[in-house]
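Student: the following block contains a protein sequence and its predicted model.
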Amino acid sequence: MSGSIQTQHTVFALDCPDAPALAGFYATLLGWEVDRTDPDAEWVDVRPSSGDVGYHIACQQVEHYRAPEWPVGDIAQQAHLDFYVTSIAEAEPCVIAAGGTRHATQPSETGSFVVYLDPVGHPFCLCLVDSGD
């Protein structure tokens, strides 16, 4: 059988030590909403406040969580998120205010993207909408 699946919705799940806290970070950063149907659940969804756009982020609490080490280390990055913005300089204060940090390593030679870490160490990038990197 060949072809592709036709998804109705896509979820990007991030492991973490505290699902509500990480969900709060991404909700604050993106202006989305935390959707927590079960207050004791170890899975918390973060959804766009504009309704279902076909994707959302989920935070999954796991025991013995270890943050990825990027760009080198024993614990590989495994995945990361890219958020496309019209101005990194204008968006960066939102990252910092929400609890994110700018990573010491910045591989973009042109400044068309900047690497950050969420509060539990997942790398993510702010990328310029019209970037060539």
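Tutor: Structure received.

Student: all contacts plus neighbour counts: C-alpha atoms, from now on.
Tutor: Will do.

Student: check contacts around Ala65.
Tutor: Wrong residue type there; residue 65 is Tyr, not Ala. 15-17 (Cα atoms under 8 Å, 6 or more residues apart in numbering).

Student: top of the residues you listed by neighbour count?
Tutor: With neighbours taken as other Cα atoms under 10 Å, the top of the contacts of Tyr65 is Cys16, carrying 25 neighbours.

Student: if we can go back for a sec, next step: the contacts of Tyr65 restricted to helices.
Tutor: Using DSSP state H, no member of the contacts of Tyr65 sits in helices.

Student: export those to a markdown table and append columns for distance to Pro39.
Tutor: Output for the contacts of Tyr65, formatted as a markdown table (distance: Cα to Cα, whole Å):
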| residue | distance to Pro39 |
| --- | --- |
| Asp15 | 18 |
| Cys16 | 17 |
| Pro17 | 16 |
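
Student: which one of these is nearest Leu29?
Tutor: Distance to Leu29 across the contacts of Tyr65 (Cα to Cα) is lowest for Cys16, with 16.9 Å.

Student: the structure to be compared is supplied as follows:
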Amino acid sequence: MKLSAITLDCPDPPALAAFYQQATGLETHPKSNADFAGLERPDGILIGFQRVDDHRAPSWPDQTVPQQLHLCFEVEDDLDEAEARLLELGAGKPDHQPHEGRWRVLTDPAGHPFCIVRADRGE
């Protein structure tokens, strides 16, 4: 068995795909449309975004609406620089930051939590 895709529910798949495309530089899947959009990684894994009517954004860290999953991204830059760039692209930053010196918890424009962590360079 091989992982082929990770898909997030959202109200606007093209908009969320555009946010993650700008954040990661991944290529947009050629069959993306208004109901399902995707980004392709070079290793073949697809990050997908599917339209869900009445989508309710996760309420992290509160579990009223559980996050169910979150994505983690390594960044080559300084965490502060990467965070600032993502905030400019439309990410949010929750007040609760459990280990702000080691990683940052942000939310995408649809409210899904994701983390950025500094890439380990063997230092």
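Tutor: The structure has been received and is ready for your questions. Small disclaimer: the values here were computed from a predicted structure and weren't measured.

Student: if we can go back for a sec, closest to Gln77 of structure 1 among the contacts of Tyr65 of structure 1?
Tutor: So of the contacts of Tyr65 of structure 1, ranked by how close each gets to Gln77 of structure 1 (Cα to Cα), first place is Asp15, at 11.9 Å.

Student: check contacts around the counterpart of that closest one in structure 2.
Tutor: With TM-score structural alignment as the criterion, Asp15 of structure 1 lines up with Asp9 in structure 2. Applying Cα under 8 Å, 6+ apart to Asp9 of structure 2 gives the contacts 49-52, 55.

Student: list the ones among the residues you listed that structure 1 also has?
Tutor: Contacts conserved in structure 1 for the contacts of Asp9 of structure 2, counting by both residues aligned by TM-score structural alignment, their matches' Cα atoms under 8 Å: 49-52, 55.

Student: can you list the residues you listed in TSV and add secondary structure?
Tutor: Output for these, formatted as TSV (DSSP: H, G, I helix; E, B strand; the rest coil):
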residue	secondary structure
Phe49	strand
Gln50	strand
Arg51	strand
Val52	coil
His55	coil
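
Student: most neighbours out of those, which is it?
Tutor: That'd be Phe49 among the kept ones among the contacts of Asp9 of structure 2, by other Cα under 10 Å, with 25 neighbours.

Student: counterpart of that one in structure 1?
Tutor: Match for Phe49 of structure 2 (TM-score structural alignment): Cys59.

Student: ok, its match to Cys127 of structure 1 distance?
Tutor: 22 Å (Cα to Cα, to the nearest Å).

Student: and Thr37 of structure 1, by the same measure?
Tutor: 32 Å.

Student: comparing those two, which shows the higher neighbour count?
Tutor: Cys127 (21 against 10).

Student: so that one, which of the three states?
Tutor: strand.

Student: that one pairs with which position in structure 2?
Tutor: In structure 2, Cys127 of structure 1 lands on Val117 (TM-score structural alignment).

Student: my guess is that match contacts Glu81. True?
Tutor: No: if you go by Cα atoms under 8 Å, Val117 of structure 2 and Glu81 don't touch, sitting 11.8 Å apart.
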